[in-house]
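Asks: Structure of the sequence below:
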Amino acid sequence: MFQGLIDWLNRLGPRLYAAFLEGDRWQLYLQGLVTTLELTVCALIVGVALGVLVAVIRTAHDQQRPGHRNFALAILNVICKIYTTVIRGTPMLVQILIWGFVIFSSSRNKFMVGVVALGINSGAYVAEIVRGGLMSVDMGQSEAGRSLGLGYLDTMRFIVIPQAFKNILPSLGNEFITLFKDTSLVNTIGLAELTYRAARIAGNTFDYMPPYIGIAIMYLVVVIILTWLQGKMERRLRQSDRR
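Replies: Here you go, the predicted structure:
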């Protein structure tokens, strides 16, 4: 038994060397990780901006007073509902393939395509997260802001959204972590992120175990760090509430 383990370890050394050290291949993993993080941040910015816009439109429509319906707002609300239904009802991989090989088939900027695909997908989920947070704030807060002479947008910006942010932070943090892991799907359109780099190295060495186990560990380490940062931010917000 021990001899078999020793033999396996002896065979593992050259495999690890070929996957990570030979030809400075570790630099390729780091480049892929940097691209993955940049893609995640850019897509999250797009997703949050789009999600907040959709959430505000849908919340404004749902909170209209009886007899004071806005036709333009109703049209925008229908568009937003179609958007969230289609995006949440179809697989992300299929969406990425459509963006990469149908809509932007002639584009060589794979990073931009990845940001658009992931950002629009994330926006649908962020919209529901933010909408739930906005609806959780008591209507009296909005009425108080309006009574002070604030417009709807100012009331949302200064009163409602800051309170809703504390409620949606855990879900928003989970969406960020999910988005980070889902960036691995954009390797299907040729973007050289972490998974793409590992696949190319595995193809060159004809050994798939070390590269894929290696990037799995890298993904796990980053997720652990992000989870720790999320928990730390949540504790600070709870402490500020006590004060």
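Asks: CA only for contacts and neighbour counts going forward, please
Replies: Will do.
Asks: Tell me where the longest helix sits in the protein.
Replies: In the chain, taking DSSP state H as the definition, the longest helix is helix 26-62.
Asks: Compute the inter-axis angle for the following helix or strand past that one and helix 26-62.
Replies: On the C-terminal side of helix 26-62, the nearest following helix or strand under DSSP states H and E is helix 71-89. Interaxial angle, helix 71-89 versus helix 26-62 (axes from the mean of the first three to the mean of the last three C-alpha atoms, to 10 degrees): 140 degrees.
Asks: dump the residue contacts of the most centrally placed residue in the chain.
Replies: Central residue of the chain (C-alpha atoms, centre = their mean): residue 179, 2.8 Å from the mean position. Applying C-alpha atoms under 8 Å, 6 or more residues apart in numbering, we find residue 179 in contact with 40, 44, 118, 122.
Asks: what packs against the longest helix of the chain?
Replies: helix 71-89, helix 110-136, helix 161-182, helix 194-205 (3 or more C-alpha pairs under 8 Å, 6 or more residues apart in numbering; DSSP states H and E).
Asks: To check against the first, give me the structure of this:
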Amino acid sequence: MNYMGFSQIYDSIPYILYGIWVTLQFVSVSAVFGFIWGIILALFKISRVTFLTGFADAYTFIFRGVPLILQLAIIYFATPQVVGYDITAFQAGVLAFSLHSGAYISEIIRAGILAVDKGQTEAAQALGVSYRPMMKDIILPQAMKNILPALMNEFITLTKESAIVSTIGVLDIMRRAQIVAADKFLYFPPLITAAVIYLILVTILTLLGRAVERRMRRSD
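Replies: You can find the predicted model right below:
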């Protein structure tokens, strides 16, 4: 532990580790809202209403084209000026990541819906099933089963990209490592510690994703 100054940050490791809870809390909330928004956008994209389709396509174009860190900065720094609400760093991070992730998730879900055999839709229509229950009970469950690995990859990407919220002061893993580095005047040990933590989190999520995928294959 004496190598490269790691012994000097030993007492600060619990402080950095607590950032795992902050990171997972942030990622989980963002993933849930991003998933819900992604479903709504995907339904807009396959809608026959031109306005909804145009809105969803334009939204995806903008949020996939503008850097995430810029979206985060706009939401955090401009919101008080535009609407007069003093948004917190955590709220700004969740909003930015949810809106950004929703654009990508909508494309994943849209592709999953279109990949479902058209015969399913035709059979449901022949039986007199209306659009909403058909989507909820027939099409979306099948689509979700096919796109679950892609959604898991998006969740993993979200976990890694969450380090960006450190730029606005959220006390996640990255931010805590930076605070320790500034306090100890040592950058290598705390930043490497943060890197190892992220690697462990991503490895666990990857293994969980593979386990879910194997289970899905056995259920086919």
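Asks: picking up where we left off before, any buried residues in the longest helix of structure 1, and which?
Replies: Using 16 or more other C-alpha atoms under 10 Å as the test for burial, helix 26-62 of structure 1 gives 28-29, 32-33, 35-61.
Asks: The equivalent of residue 115 of structure 2 over in structure 1 - how many residues pack around it?
Replies: Structural alignment (TM-score structural alignment) places residue 115 of structure 2 against residue 136 in structure 1. Residues near residue 136 of structure 1, counting by other C-alpha atoms under 10 Å, number 14.
Asks: Same question for residue 204 of structure 1.
Replies: 12.
Asks: Select the longest helix from structure 2.
Replies: Structure 2, longest helix under DSSP H: helix 188-219.
Asks: what stretch of structure 1 does that helix fall on?
Replies: With TM-score structural alignment as the criterion, helix 188-219 of structure 2 aligns to 209-240.
Asks: do you know how far residue 144 of structure 2 is from residue 97 of structure 2?
Replies: 21 Å (C-alpha to C-alpha, to the nearest Å).
Asks: ok, the two, which is more surrounded?
Replies: residue 97 (27 against 16).
Asks: give the contact list for the more buried one.
Replies: 30, 34, 68, 72, 158.
Asks: Alignment lookup: the third one to structure 1.
Replies: The one in question is residue 68 of structure 2. Using TM-score structural alignment, residue 68 of structure 2 pairs with residue 92 in structure 1.
Asks: Next up, the contacts around the closest residue to its match other than its chain neighbours.
Replies: Leaving aside its chain neighbours, residue 92 of structure 1 sits nearest to residue 121 (7.0 Å; criterion: C-alpha to C-alpha, 6 or more residues apart in numbering). Contacts for residue 121 of structure 1 were tallied using C-alpha under 8 Å, 6+ apart; they are 47, 87-88, 92.
Asks: need the residues you listed in JSON lines with distance to residue 21 of structure 1, can you?
Replies: Output for these, formatted as JSON lines (distance: C-alpha to C-alpha, whole Å):
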{"residue": "47", "distance to residue 21 of structure 1": "37"}
{"residue": "87", "distance to residue 21 of structure 1": "41"}
{"residue": "88", "distance to residue 21 of structure 1": "41"}
{"residue": "92", "distance to residue 21 of structure 1": "34"}
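Asks: Buried among those? Need that as a selection in PyMOL.
Replies: A single PyMOL command is used to select the members of those judged buried by 16+ other C-alpha under 10 Å:
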select buried, resi 47+87+92
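Asks: Of the contacts of residue 121 of structure 1, which is the nearest to residue 149 of structure 1?
Replies: Closest approach to residue 149 of structure 1 among the contacts of residue 121 of structure 1 (C-alpha to C-alpha): residue 47, at 31.2 Å.
Asks: distance of the nearest residue to the closest one once chain neighbours are set aside from residue 216 of structure 1?
Replies: Spatial nearest neighbour of residue 47 of structure 1, chain neighbours left out: residue 123 (3.8 Å); criterion: C-alpha to C-alpha, 6+ apart. Using C-alpha to C-alpha, we find residue 123 of structure 1 at a distance of 26 Å from residue 216 of structure 1.
Asks: I appreciate the help and will end here.
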